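J.: With the sequence up front, the predicted model follows.
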Amino acid sequence: MSPAITHIQKQLWSLLFPENGGGGGGATIKSRKIATSIAITLFGLYFAYEKISKPPKQLRHIPQGGFFKYLYNFMTMRPYDEIVEKITGPLGAKTDHGLYIVFDVYGWTVHVTRPEAAKKLLLKADLFPKIDMNVKRRNTLFGKFAMGPNIIFLIGKHWKDQRSVLNPAFRRSMPVHLFGDLTQKLFFELDKQLDTSVEFHEIMVRWTLDAIGIAGFNFDFNSVAEPTNEWVTRYERIMSANTDPLFMLFPSFETKWLFLFPKRRQAHQELDIFLEKMEEIISKKRKVLANDTTIAEKKTSEKDLLTLMLEASQEGNGKLTDEELQSNLCAFFLAGHDTTANALSYAVYNLATNPKVQQKAREEANRVLGDKPVDVLPTMDQLQEMPYIYRVIKETMRRNVTATGVIAREAQEDTELAGVYIPKGTRVTVDIMEIHRNNKVWKDPEIFNPERFAPGGEAEKVAKMGMSFLPFSNGQRQCIGMNFSLAEQRVFLPMFLRKYEVSLPEDSIHKDKPVVTGVGILTPVDFKINLKKLY
């Protein structure tokens, strides 16, 4: 038996049976067994504490965040910008290289906060491939929903094979007319609420859910008109459960001890129903495509993503299974739903708090779409004629990040980042917020200034430093929902600006800055706006 366990055992005997002098002959065999079991348990806990609460020895040359301090703030879902301001920001600012290490959902992980290091990490995919998250999380709620055989989480040859089939489908999914139709539908609902402050983020979540459901696999959640219907409610429960920090940090609670968490079991049941519905839709779509030759003749812009994936599968080198199709549709939700709803909410916040920017953007929309008091649905060509609104979108995504980082990479050999030794097996991620708000990269990063992205502006200059603008990551593993999300934003904002003038209520909690919550994806809290109808 280990000397450490024997020592703990003797101490326990002294506490439990003081009359026996710390384990003398009077102690019973039963009591000795109890003390031994407790000693082994305590030693195991101590060993786990020593192993988990301190970073690996080979990484202790990098500034580290306190284990319990960071963990507490993460578990209590403290606003991420406050965590950056008070904990991780000072760590990254300590050195010129800007690296720091904290214990997060990947374990002890090195965080990158400088553009040059981010560039190396994201472009050298062979040296820093994505970690395989499926091993520990396959049977978690998040794992079942998002971490199957899809283009986000696959690695190695399977990912490369799937990318060659799916990338064309994702790039071609650009239903601009659909976004315009849904925006008109949203206006009908907004007009009912002009006498009161509008909970705008909630409405954006509903609007983007309808957009991704119809564009993804021709399923109308009808969330804008019926926000409490069965499928909307089910989806919201699943997504809410997916962001529970307890199960994100400790997946074994879910994979081994699920019976202890009845609410979590219920969320799994809801997910099973949702996935069964997707299986049904995929099966029907296959049959329709096999029997209806007119579908192939439709414009690409009129086809949902599932149709495009099936067509790409037939045209490409490999046929996608139903499991792969379903998994990639779930990945599409993950990449393009909440993130876009949040980005649009932040864009409207920035317009509301910067009236001159709002007016300039409105004038551009009216110049391109006309100033008649009617809704006008922009075409793809017209979107290209509104560069200032596009700058508003980009500056919003710089200043108000929706995703705080990228899925961790793992060093395949001993290497370096920004001159710092990174041993083989180290997990590394990019902290997007800290790059976007780094005053060593951007001038006055807290100020909202769309002109940063004008031709010859600051954005072009800082791009020479490396990867300084990463709302969708970069490199081979760039977000698959990027073009789709940008098209949604570029259609919605000019239509919205022509229809309404927007401001914050006097009692808004967001007067000074957006108040946010979330783990990984940042969501504005209680975001209400006032609308003045212009026609």
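T.: Received it, and whenever you're ready, just let me know what you need. Numbers count the residues shown, from 1 in each chain.

J.: Please count neighbours and contacts with C-alpha atoms only from this point.
T.: Fine.

J.: Tell me how far the longest helix along the chain lies from the chain's centre.
T.: Looking across the chain with DSSP state H, the single longest helix is helix 262-291. In terms of Cα atoms, centre = their mean, to the nearest Å, the centre of helix 262-291 is found 23 Å from the chain centre.

J.: Quick one: list the elements packing against that helix.
T.: helix 141-146, helix 230-242, helix 305-315, helix 322-336 (3 or more Cα pairs under 8 Å, 6 or more residues apart in numbering; DSSP states H and E).

J.: Just name the most buried of the ones you listed.
T.: Across the helices and strands packed on helix 262-291, the average number of neighbours (mean count of other Cα atoms under 10 Å) peaks for helix 141-146, which reaches a mean of 22.

J.: contacts for that helix?
T.: If you take Cα atoms under 8 Å, 6 or more residues apart in numbering as the criterion, helix 141-146 is touched by 134, 137-138, 241-242, 267-268, 271, 275, 327, 330-331, 334.

J.: do that again at 7 Å, thanks
T.: Residues outside helix 141-146 that contact it (Cα atoms under 7 Å, 6 or more residues apart in numbering): 134, 137-138, 242, 268, 327, 330-331.

J.: what's the answer for stretch 408-427, then?
T.: The contact list for stretch 408-427, computed with Cα under 7 Å, 6+ apart, reads 97, 109-110, 117, 127-131, 428-429.

J.: Out of these, the closest to P373 would be?
T.: T429 (48.3 Å; Cα to Cα).

J.: Tally up the residues packed near the closest one, please.
T.: For T429, the count of nearby residues is 23 (other Cα atoms under 10 Å).

J.: Let's have the contacts of helix 141-146 in a markdown table, adding distance to A312.
T.: Output for the contacts of helix 141-146, formatted as a markdown table (distance: Cα to Cα, whole Å):
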| residue | distance to A312 |
| --- | --- |
| N134 | 26 |
| R137 | 29 |
| R138 | 27 |
| N242 | 30 |
| H268 | 32 |
| S327 | 16 |
| C330 | 18 |
| A331 | 17 |
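
J.: Next one for the comparison:
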Amino acid sequence: MLLHFGSKPTLVVSSPDAAREIMKTHDLIFSSRPNSSFGRRLMYNHKDIGSAPYGDYWRQVRKICVLQLLSTKRVQSLQQVREEEVKEMMENIKRSCSNSPTFSALVDLREVLMSLTNDIICRVALGKKYGGEEGSGRRFRKMMIELGYLLGVFNVGDFIPWLSWVNYVIGLEERVEKLFAEIDSFLDEVIEDHIHGKRGEYVGNYDADDGGKDFVDFLLRIQQDKNAEITLGREHIKGIVMDMFAAGTDTSTSLLEWTIARLLKHPEVMKEVQKEVRGVAFATGREFIEEDDIEQMHYLKAVIKEMLRLHPPLPLLVPRESTEETKIKGYDIPAKTIVIINAWAIGRDPTSWDDPEEFKPKRFFNDASSIDFKGHDFQLIPFGAGRRGCPGTHFAIAIIELALANLLHKFDWALPNGANGEALDITESPGLSIHLKSPLLAVATPHY
């Protein structure tokens, strides 16, 4: 449907066929991004990847990020980092259980999972963790939560420019400036640590032949290379690094939290997937599930697919903007039209899915077995598709599979006070990525 949000014509796409026309048939025409005043400020004048307009700069920066952080080869090379961080998370939960007289512990899964994803991305992008319950780790996580809110909030000034003053009255402009100052200070500190070699012992897994020990090192090397294809200033580096966190931390946390919540509401599915996970662990004889083991866990993978269908990390994909007039489904769409693709509605479309509102992972063993989430099947597009599809799909799924498999292997999970699954509130909270309205609290009991 075509809406008019103030001065901006806005096309809302809620069917697989229309999504295919936008992201495949006319992908080039719809490969740019609309200008956003909050995004422009927080993402360094759109010098990142996600919000940059389509063009040479976007192509070159995307190529750098894919080759140096998000390619299949690079993701595989970072396996040790993921496994070490998941092991540390498991040890922390186990320690909490050991300190309890009941040998079980109440776990705030949102806090635990956000810490995990933040630490992994810090290690591979910045060269060290910014951890600790108090201090920079918690500070950084709070910044990410605020960033997700401000990038997703309705900014009336973008659609009705003469009402921009409203943002000052309700305090949004002040929040944007405060957050930008915090982000900018943090990233300045990170870059200075790299320049002066003060970041401490490196804990990632980059090769010296790549010109640096981590992602920031590599970007600094490009900055200093006079023969490089692209010129990077400090603001470019900040925008690119910020994008890695904005895209990776909150979305992965959200999907993991939703998955465990759904399994708590459906204990029969929880038991079945635990049986599979523990069976693979028994066969290998290892206490900790490694990434190579997950290829045998077909039901676990089906559960994750079902969660991507029901609860895509970004229910409304990052908006696109048309660069010229075209036709979609026979209708004239003017140039400079904003396009919002409703991945949430597409994943629940009754013409594509049987019982679309039901949590049924086994659907991916039957009629939907050939459907994947990597941008080729438009019934399931949680990461988008085409030129502007998410380049970090493989990176995110590797974290989600490993974390979920080990949480289900090493612990039995239950709701507090013996409540059954029907008592769990799965109300959604608004935002760029959709979390449970209330953090997920669950009782972990070690499984031996």
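T.: The structure has been received and is ready for your questions. What you see is a predicted model, and the numbers here were worked out from it, not measured in a lab.

J.: F253 of structure 1 is nearest to which of the helices and strands packed on helix 262-291 of structure 1?
T.: Nearest of these (Cα to Cα): helix 141-146, 11.4 Å.

J.: next helix or strand past the closest one?
T.: Later in the chain than helix 141-146 of structure 1, the nearest helix or strand by DSSP states H and E is helix 156-172.

J.: so what does that next one touch, helix or strand wise?
T.: Using 3 or more Cα pairs under 7 Å, 6 or more residues apart in numbering; DSSP states H and E, the elements in contact with helix 156-172 of structure 1 are helix 305-315.

J.: Show me what the helix it packs on packs onto, helices and strands only.
T.: Using 3+ Cα pairs under 7 Å, 6+ apart: helix 305-315 of structure 1 touches helix 156-172, helix 200-217.

J.: Excluding chain neighbours, what is closest to T393 of structure 2?
T.: F383 (6.7 Å; Cα to Cα, 6 or more residues apart in numbering).

J.: could you measure the aligned residue in structure 1 for that neighbour against K33 of structure 1, distance?
T.: Aligned by TM-score structural alignment, F383 of structure 2 pairs with F472 of structure 1. Distance from F472 of structure 1 to K33 of structure 1, counting by Cα to Cα, to the nearest Å: 57 Å.

J.: between the two, who's got more neighbours?
T.: Comparing F472 of structure 1 with K33 by other Cα under 10 Å, the one with more neighbours is F472, at 22 against 12.

J.: I'd guessed that one sits against N483; true?
T.: No. Using Cα atoms under 7 Å as the test, F472 of structure 1 is too far from N483 to be in contact (9.8 Å).

J.: Tell me which two of the contacts of stretch 408-427 of structure 1 sit farthest apart.
T.: Using Cα to Cα, the contacts of stretch 408-427 of structure 1 span at most 23.2 Å, a distance reached by H97 and I131.

J.: how about F484 of structure 1, what's its partner in structure 2?
T.: The alignment partner of F484 of structure 1 in structure 2, by TM-score structural alignment, is F395.

J.: And the contacts of the helix or strand hosting that match?
T.: F395 of structure 2 belongs to helix 393-410 when assigned by DSSP H and E. The contact list for helix 393-410 of structure 2 (Cα under 7 Å, 6+ apart) reads 70, 72, 75, 82, 86, 248, 252, 256, 274, 277-278, 288-289, 291, 383, 446-447.

J.: what does stretch 381-392 of structure 2 give?
T.: Identification of contacts with stretch 381-392 of structure 2 by Cα under 7 Å, 6+ apart yields 23-24, 27, 31, 66, 70, 308, 312-314, 317, 343, 373-375, 393.

J.: mind running it again at 6 Å?
T.: Residues from elsewhere that reach stretch 381-392 of structure 2 (Cα atoms under 6 Å, 6 or more residues apart in numbering): 23-24, 70, 312, 373, 375.

J.: Highest neighbour count among those residues?
T.: P312 leads those on contacts (other Cα under 10 Å) with 27 neighbours.

J.: Alignment lookup: that one to structure 1.
T.: Matched to structure 1 by TM-score structural alignment, P312 of structure 2 sits across from V401.

J.: Sort out which of the contacts of stretch 408-427 of structure 1 are in strands and list them.
T.: The strands, defined by DSSP state E, take in 109-110, 428-429 from the contacts of stretch 408-427 of structure 1.

J.: can you put the residues you listed in JSON lines and add distance to W13 of structure 1?
T.: Formatted as JSON lines, these follow (distance: Cα to Cα, whole Å):
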{"residue": "T109", "distance to W13 of structure 1": "41"}
{"residue": "V110", "distance to W13 of structure 1": "43"}
{"residue": "V428", "distance to W13 of structure 1": "46"}
{"residue": "T429", "distance to W13 of structure 1": "47"}
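
J.: In ChimeraX, how would I select just the buried ones from these?
T.: Buried subset of those, written as a ChimeraX selection, criterion 16 or more other Cα atoms under 10 Å:
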select :109,110,428,429
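
J.: how about stretch 3-22 of structure 1: buried residues?
T.: Residues 5, 8-14, 17, 22 are the ones in stretch 3-22 of structure 1 that count as buried (16+ other Cα under 10 Å).

J.: how close does the residue nearest to T393 of structure 2 sit to W344 of structure 2?
T.: From F383 of structure 2 to W344 of structure 2 the distance is 11 Å (Cα to Cα).

J.: Could you do L219 of structure 2 as well?
T.: L219 of structure 2 is 35 Å from W344 of structure 2, where distance means Cα to Cα.

J.: how about stretch 325-337 of structure 2, aligned to which bit of structure 1?
T.: Against structure 1, stretch 325-337 of structure 2 falls on residues 414-426 (TM-score structural alignment).

J.: need the strands for the stretch 401-535 of structure 1, in chain order.
T.: Assignment of strands within the stretch 401-535 of structure 1 using DSSP state E, counting those that start in this stretch yields the ranges 409-410, 415-417, 420-422, 427-430, 500-503, 516-517, 523-524, 528-533.
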